[in-house]
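*Asks:* dropping the sequence and predicted coords here.
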Amino acid sequence: MRLVVLGLSLGSSWGNGHATTFRALLKAYGARGHDILFLEREVPWYAGDHRDLIDPDFCTLAYYRDLDDLARWQPQIAAADAVIVGSYVPEGVAVGRYVQRQARGTTAFYDIDTPVTLAKLARGDFEYLDPAIIPGYDVYLSFTGGPTLDRLERDFGSPAARALFCSVDPAAYHPLDVAKRWDLSYLGTYSDDRQPTLTRLLIDVARAQPQRRFAVAGPQYPAGIDWPANVERIDHLPPADHAAFYSASRFTLNVTRADMIAAGWSPSVRLFEAAACGTPIISDRWPGLDAILVDGSEIILADTSADVVAVLDRDAAVIGHAARARVLAEHSADTRAAQLEAHLGVRTDTPARLACAAT
């Protein structure tokens, strides 16, 4: 298959989880014999020192400056067997319309932010997706499963909404023999709606447990946050260092955005990556989590600071081992690539699709 992907970023993992998601998925997809072209918008915040993948060996990575420059790639888009447009692509609505006009193969929207996207649409915020173009995509690939898939088809006219969760590359994420540096760690970009949970389940715990060590890795945290002395801050952790970070943690924390908690069935890539490293995970709660990892045997759910303090006294290595086995069996990049092959077999030349393509 000749596949073209227009995504937020493949070359830079700085401040976004899209890059690691695309890297794992497309590496596995390329290994299945497919030819992949990834087109990324050239933007200053993902350039220079923030670019941590220059020349991938599993696909061709190219950049375009603006919509006019994107036209250089019209022959590849037209000739592709499938074209995917990702969420948060700059001028994503215009990019989507262009793809729907030019592509002769299957077209797909890959929403790595489905609950956030739907909340934006409800507010009339069409930053990267307009409801009017959803029927023009043959398939809506969603990071969120469960009832949201029915809603995408029923309320937004998607011909086919399919779950395509994030995944993990077992070659990059596995246990490493390193010393334990932290009792509890967290890896994630700052988010207003995640911060109260991070405060409750890590920062407050650090204050109550000064004898223990903690770490928070990720960019964009405001300067005014009062970090306890026993919390180590790491501004940016490249994907190549993620496995060592998790392996050096006795436990790691999973914190979910509010929109994703409300929608449920929205596992983050960090959940799978930490599990693949065999690190026991403490998590907040959301619907559908029990279909991915089982509380008490594969993950530990916590609501309060006291819950976390009690967990930190445990030896939970067996939980980390069980989570690793479950994730490698069901959420590896190769498993997800096989699912993508099946989803891209969907093609619907419906009147709605043809009408969208003509606009």
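*Replies:* The structure has been received and is ready for your questions. Predicted model only: the values in this text are computed from it and were never measured. Numbers count the residues shown, from 1 in each chain.
*Asks:* from here on, just use CA atoms for contacts and neighbour counts.
*Replies:* Noted.
*Asks:* now the strands for the stretch 1-150 of the chain?
*Replies:* With DSSP state E, counting those that start in this stretch as the criterion, the stretch 1-150 of the chain has strands at 2-7, 35-41, 60-64, 82-86, 106-111, 139-142.
*Asks:* do the stretch 201-350 of the chain as well
*Replies:* 214-217, 231-234, 249-254, 281-283, 300-301.
*Asks:* reformat these as JSON lines; add distance to residue 9 and mean neighbour count.
*Replies:* Output for the strands of the stretch 201-350 of the chain, formatted as JSON lines (distance: least, Cα to Cα, whole Å; neighbours: other Cα atoms under 10 Å):
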{"stretch": "strand 214-217", "distance to residue 9": "20", "mean neighbour count": "23"}
{"stretch": "strand 231-234", "distance to residue 9": "22", "mean neighbour count": "16"}
{"stretch": "strand 249-254", "distance to residue 9": "23", "mean neighbour count": "26"}
{"stretch": "strand 281-283", "distance to residue 9": "27", "mean neighbour count": "25"}
{"stretch": "strand 300-301", "distance to residue 9": "32", "mean neighbour count": "22"}
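*Asks:* next, the one to line up against it:
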Amino acid sequence: MKLVVFGLTVSSSWGNGHATLWRGLIRALSRRGWRVVFFERDVPYYAGARDLYALEQGELVLYPGWDEVRGLAARHLADADAAMVTSFCPDGVEATRLVLDAPRPLHVFYDLDTPVTLERLEQGQPLTYLGPRGLADFDIVLSYTGGGALDALRDRLGARLAVPLYGHVDPDVHRPAPPRPEFAGDLSYIGTYAADRQAALEALLVEPARRRPGLRFVIAGAQSPDSSPGSGNIYFLRHLAPGAHPAFYASSRLTLNVPRRAMAGMGWCPSGRLFEAAACGAPVLSDAWPGLDEFFAPGREILLARGTEDALAALDLTDAELRRVGAAARERVLDEHTSDRRAADLEALLASARPAPPIAMEA
């Protein structure tokens, strides 16, 4: 089976959540007999922080512009079983036209940013990765977000069939690791800077740091402004490569998960970072959002905080109590949220979306 993807990036994990998810999914699909060809526009900001140059289990096509790659893309589509365009693909409109003109593959759209898509739609902002017909012409629309987002994709953007394909983690990459002293902390956080989650970060990390000057807090993430609020016991790391994430999680007593406001408000949108931390056995503290309890059991597999006092209470738990939470979360992830599990889900969803073959009539 062959899948052709026109996406944002798989080659660079800098400043985006797509790349790590795609790497795990491509490896898992390969184990199931799939060949994945990933088309990615070669843009300077990802080229400057590239941490993957080839797909061992597939083919990475880096191209300078759509005109230069259109012919090659058409040739790959000619023998593909499924063709997919993703959210924030720089050439999403052009790729969609090419995909829909290809008669052989199943036509798929995967929105890995559904809350952002719907928020922009509500605000009247342009969706540069969607054409004028929205999602109406795709055989199936996959969404990183479940719940009411699926209805919105159907009602607002015309999706005929909208189903969730949630985040996941590759346990071969994210697993318990030895701690490193440069990452040591009592509460840690990994995330690309976004203004709409700063209020939650302030309440759940910055204010606890002010109140507990004897503790150490660590923030890692691309694009954090130099003027980020904090105190003397908050330490910043710029971009942290995926290979260092397990050691980062292992070096802190507790790690924080804060989704963007649109994700938290819509619910049913667990981040890849959440699964990564849990797969590493790290106890996770998260703000509360609808649907979270479908992925982890609050109080047993994850700790919830609705404000600063809850975050301080979590920091006051003993090491043994935190280890129990981390171990339970890791067990849940390995059972339900691995890349292998999502690859099987994807395969089943694609099979269900294929039109049934015509029934032969007897002469």
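*Replies:* In hand now; what should we look at? Fair warning: this is a prediction, and the values are worked out from it, not measured in the lab.
*Asks:* thinking again about what came up before, reformat the strands of the stretch 201-350 of the first structure as a markdown table; add distance to residue 263 of the first structure.
*Replies:* Output for these, formatted as a markdown table (distance: least, Cα to Cα, whole Å):
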| stretch | distance to residue 263 of the first structure |
| --- | --- |
| strand 214-217 | 26 |
| strand 231-234 | 30 |
| strand 249-254 | 17 |
| strand 281-283 | 16 |
| strand 300-301 | 18 |
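*Asks:* ok, back up a step: can you say which of the strands of the stretch 1-150 of the first structure is nearest to residue 133 of the first structure?
*Replies:* strand 106-111 (9.9 Å; Cα to Cα).
*Asks:* quick one on the thing from earlier: residue 84 of the first structure is nearest to which of the strands of the stretch 201-350 of the first structure?
*Replies:* That would be strand 249-254 among these, by Cα to Cα, at 28.5 Å.
*Asks:* would you map the helices across the stretch 151-300 of the first structure?
*Replies:* Ranges of helices in the stretch 151-300 of the first structure, per DSSP state H, counting those that start in this stretch, are 195-198, 204-208, 242-247, 258-263, 269-276.
*Asks:* tell me which of these sits most buried.
*Replies:* Comparing those by mean neighbour count (mean count of other Cα atoms under 10 Å), helix 269-276 ranks first with a mean of 27.
*Asks:* show me what it is packed up against.
*Replies:* Helix 269-276 of the first structure sits against helix 242-247, strand 249-254, strand 281-283, helix 317-330, with contacts defined as 3 or more Cα pairs under 8 Å, 6 or more residues apart in numbering; DSSP states H and E.
*Asks:* and these as a markdown table, adding distance to residue 153 of the first structure?
*Replies:* Output for these, formatted as a markdown table (distance: least, Cα to Cα, whole Å):
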| stretch | distance to residue 153 of the first structure |
| --- | --- |
| helix 242-247 | 36 |
| strand 249-254 | 30 |
| strand 281-283 | 30 |
| helix 317-330 | 25 |
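*Asks:* output the helices of the stretch 151-300 of the first structure as JSON lines; include the columns distance to residue 129 of the first structure.
*Replies:* Below are the helices of the stretch 151-300 of the first structure laid out as JSON lines (distance: least, Cα to Cα, whole Å):
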{"stretch": "helix 195-198", "distance to residue 129 of the first structure": "27"}
{"stretch": "helix 204-208", "distance to residue 129 of the first structure": "38"}
{"stretch": "helix 242-247", "distance to residue 129 of the first structure": "31"}
{"stretch": "helix 258-263", "distance to residue 129 of the first structure": "17"}
{"stretch": "helix 269-276", "distance to residue 129 of the first structure": "22"}
